[in-house]
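**Q** this one's structure only:
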């Protein structure tokens, strides 16, 4: 991130304003003395239904031994992402409380990879903002589990009526998954063209593996 990408600073986070800001492509991260609101100069984006994504066979094969859960325990996914060792970790206790508040507003969602006994072994979480799903973080304890969660997310959000998955800053990992990098101005224009859509609510519980059809392009 650069100073040019920092568009606002606040001493606290107001969950009631979150959806409006996310709709503008702005999202928070903790910084010294408070929170910064960022709009990346380049944005990782998936446009659902327009760009063809195919789940790798090696990833789809995880469905033989695992199940996909949706919103079973979003805060458990947040906690797992926060406590997974990685460079640049940013999910601190204040962000966890913020996400807890967003869950109360039905804005926080998770896609989870679980064993048949219910153990959480991978997943991702993000925030819904109109027809945009803003991905915040992902983790895995089993190889390819976070990838499986991502491809399940693409299938689910397309089905629910979402138009865009926003991955925030482009990374090599996201590009390999199928995201594309857009200039910030292009992404702002894409958001401005967004209709006043209201996707259907996320389901809660385990998805049927046959319904996912992850080897088909999405």
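**A** Structure received. Because the structure is predicted, anything quoted here is derived from the model rather than measured.
**Q** use CA for all of it now, contacts and neighbours both
**A** OK.
**Q** could you pull out the helices for this structure?
**A** Applying DSSP state H to the chain gives helices spanning 15-23, 57-60, 74-83, 93-104, 145-160, 172-177, 184-192, 209-212.
**Q** ok, now which ones touch the spatially most central residue of the chain?
**A** If you average the C-alpha coordinates of the chain and look for the closest C-alpha using CA atoms, centre = their mean, you land on residue 135, 1.9 Å from that point. Contact criterion CA atoms under 8 Å, 6 or more residues apart in numbering gives 124, 125, 126, 127, 165, 166, 167, 168 as the residues in contact with residue 135.
**Q** kindly indicate which of those lies nearest residue 141.
**A** Ranked by distance to residue 141 (CA to CA), these are led by residue 124 at 12.1 Å.
**Q** so which of the helices of the chain is nearest residue 32?
**A** Counting by CA to CA, residue 32 lies closest to helix 93-104 out of the helices of the chain; the figure is 12.5 Å.
**Q** run through who's touching the closest one.
**A** Under the contact criterion CA under 8 Å, 6+ apart, helix 93-104 has outside partners 13, 15, 29, 30, 74, 75, 78, 79, 108, 109, 127.
**Q** out of these, which are buried?
**A** Applying 16 or more other CA atoms under 10 Å to the contacts of helix 93-104, the neighbour count classes 13, 15, 29, 30, 74, 75, 78, 108, 109, 127 as buried.
**Q** now render the residues you listed as CSV, adding distance to residue 210.
**A** Supplementary listing: the buried ones among the contacts of helix 93-104 in CSV, determined by distance: CA to CA, whole Å:
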residue, distance to residue 210
13, 40
15, 36
29, 37
30, 40
74, 23
75, 27
78, 27
108, 26
109, 22
127, 26
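**Q** also this one, for the comparison:
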């Protein structure tokens, strides 16, 4: 029988093989959300997901949902949206705003796990240059879609996305893929499978393959100058 590890102080994470089968991928509980702790976790494919004010829960699911940039699927309708040039784009201009939008309760009931502690922790990572946001704006300059996540080496760990207009979050993903292709990134971590991400080209791989992929990419630096986008979505095609 596997037991959930309670992290004490600066104690390191246990091996991913000790993660529970149910709930799937739960590895440890406790610890803090310092930049050092978070970066150390992501380097091993571990991420926090919990509802405040409960203790931090750390996860490493098996299988793992990932999107390889070459597999991005742009549907006919999404291609039409991009061609319409109806959205403008920005990078890292409204990081906290994007997180707060992602934290709003959605129709499917998800989103509430981004509490004040998570918000502060990832804003700290953003200030240090590790966390990035893609912003999609309407004709009036209002934020209507976006996503955020961490770039470590040549792996990008997607955290959450939101959309207030049709296709806005999908446009954000297309924009992200444009960046990571130019940066030589190998993979976008999507964490847990969803039909939405599958429709865009995501797939499941086993935890061992994911960790092997991290070993090949996590220490390979990328050019920070790739974090820029054309001003409008039509130029992504």
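**A** Thanks, I have the structure now. Since this is a predicted model, take the numbers as computed values, not measurements.
**Q** any idea what the TM-score is?
**A** Once the chains are laid over each other, their TM-score by TM-score structural alignment, normalised by the length of the first structure reads 0.87; 211 aligned residues with a CA RMSD of 2.1 Å.
**Q** count the residues that sit near whatever residue of the first structure lines up with residue 141 of the second structure.
**A** In the first structure, the residue paired with residue 141 of the second structure according to TM-score structural alignment is residue 118. Burial of residue 118 of the first structure is recorded as 12 neighbouring residues (other CA atoms under 10 Å).
**Q** got it, and residue 193 of the first structure?
**A** The burial metric for residue 193 of the first structure, expressed as a neighbour count using other CA under 10 Å, is 9.
**Q** which residue in the second structure aligns with it?
**A** The alignment partner of residue 193 of the first structure in the second structure, by TM-score structural alignment, is residue 216.
**Q** and the gap between its match and residue 149 of the second structure?
**A** Distance check for residue 216 of the second structure against residue 149 of the second structure: by CA to CA, to the nearest Å, it reads 20 Å.
**Q** how about the nearest residue to residue 200 of the first structure, chain neighbours excluded?
**A** Counting by CA to CA, 6 or more residues apart in numbering, residue 160 is the residue found nearest to residue 200 of the first structure once chain neighbours are left out, at 5.1 Å.
**Q** and the one you found, what's its match in the second structure?
**A** Matched to the second structure by TM-score structural alignment, residue 160 of the first structure sits across from residue 183.
**Q** show me the contacts for that match.
**A** Taking CA under 8 Å, 6+ apart, we find residue 183 of the second structure in contact with 154, 222, 223, 226.
**Q** cutoff 7 Å now
**A** Contacts of residue 183 of the second structure were listed using CA atoms under 7 Å, 6 or more residues apart in numbering, and they are 222, 223, 226.
**Q** number of nearby residues for the first one?
**A** Applying the criterion other CA under 10 Å, we find 19 residues in the vicinity of residue 222 of the second structure.
**Q** for the second one, same thing?
**A** For residue 223 of the second structure, the neighbour count with other CA under 10 Å is 11.
**Q** residue 147 of the second structure versus that one, what's the distance?
**A** For residue 223 of the second structure relative to residue 147 of the second structure (CA to CA), the value is 20 Å.
**Q** what's the counterpart of residue 42 of the second structure in the first structure?
**A** So, by TM-score structural alignment, residue 42 of the second structure is matched to residue 22.
**Q** for the match of residue 141 of the second structure, give its distance to residue 143 of the first structure.
**A** Distance of residue 118 of the first structure to residue 143 of the first structure, given as CA to CA: 17 Å.
**Q** ditto for residue 77 of the first structure
**A** As for residue 77 of the first structure, its distance to residue 143 of the first structure is 16 Å (criterion: CA to CA).
**Q** circling back to that earlier point, corresponding residue for the residue nearest to the centre of the first structure in the second structure?
**A** Using TM-score structural alignment, residue 135 of the first structure lines up with residue 158 in the second structure.
**Q** now the strands for the second structure?
**A** Residue ranges of the strands in the second structure, as given by DSSP state E, are 5-7, 26-30, 47-48, 57-59, 64-67, 88-91, 131-137, 143-152, 155-163, 187-191, 203-205.
**Q** okay, those strands in JSON lines with distance to residue 124 of the second structure next?
**A** As requested, these are arranged in JSON lines below (distance: least, CA to CA, whole Å):
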{"stretch": "strand 5-7", "distance to residue 124 of the second structure": "22"}
{"stretch": "strand 26-30", "distance to residue 124 of the second structure": "19"}
{"stretch": "strand 47-48", "distance to residue 124 of the second structure": "15"}
{"stretch": "strand 57-59", "distance to residue 124 of the second structure": "19"}
{"stretch": "strand 64-67", "distance to residue 124 of the second structure": "25"}
{"stretch": "strand 88-91", "distance to residue 124 of the second structure": "17"}
{"stretch": "strand 131-137", "distance to residue 124 of the second structure": "8"}
{"stretch": "strand 143-152", "distance to residue 124 of the second structure": "12"}
{"stretch": "strand 155-163", "distance to residue 124 of the second structure": "15"}
{"stretch": "strand 187-191", "distance to residue 124 of the second structure": "21"}
{"stretch": "strand 203-205", "distance to residue 124 of the second structure": "30"}
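**Q** and of those strands, who's closest to residue 77 of the second structure?
**A** Ranking these by their distance to residue 77 of the second structure (criterion: CA to CA) puts strand 155-163 first, at 16.0 Å.
**Q** what's the mean deviation for that closest one versus the first structure?
**A** Comparison of strand 155-163 of the second structure with the first structure after fitting gives an average deviation of 0.5 Å (mean CA distance after the TM-score superposition for the first structure).
**Q** all set, thanks.
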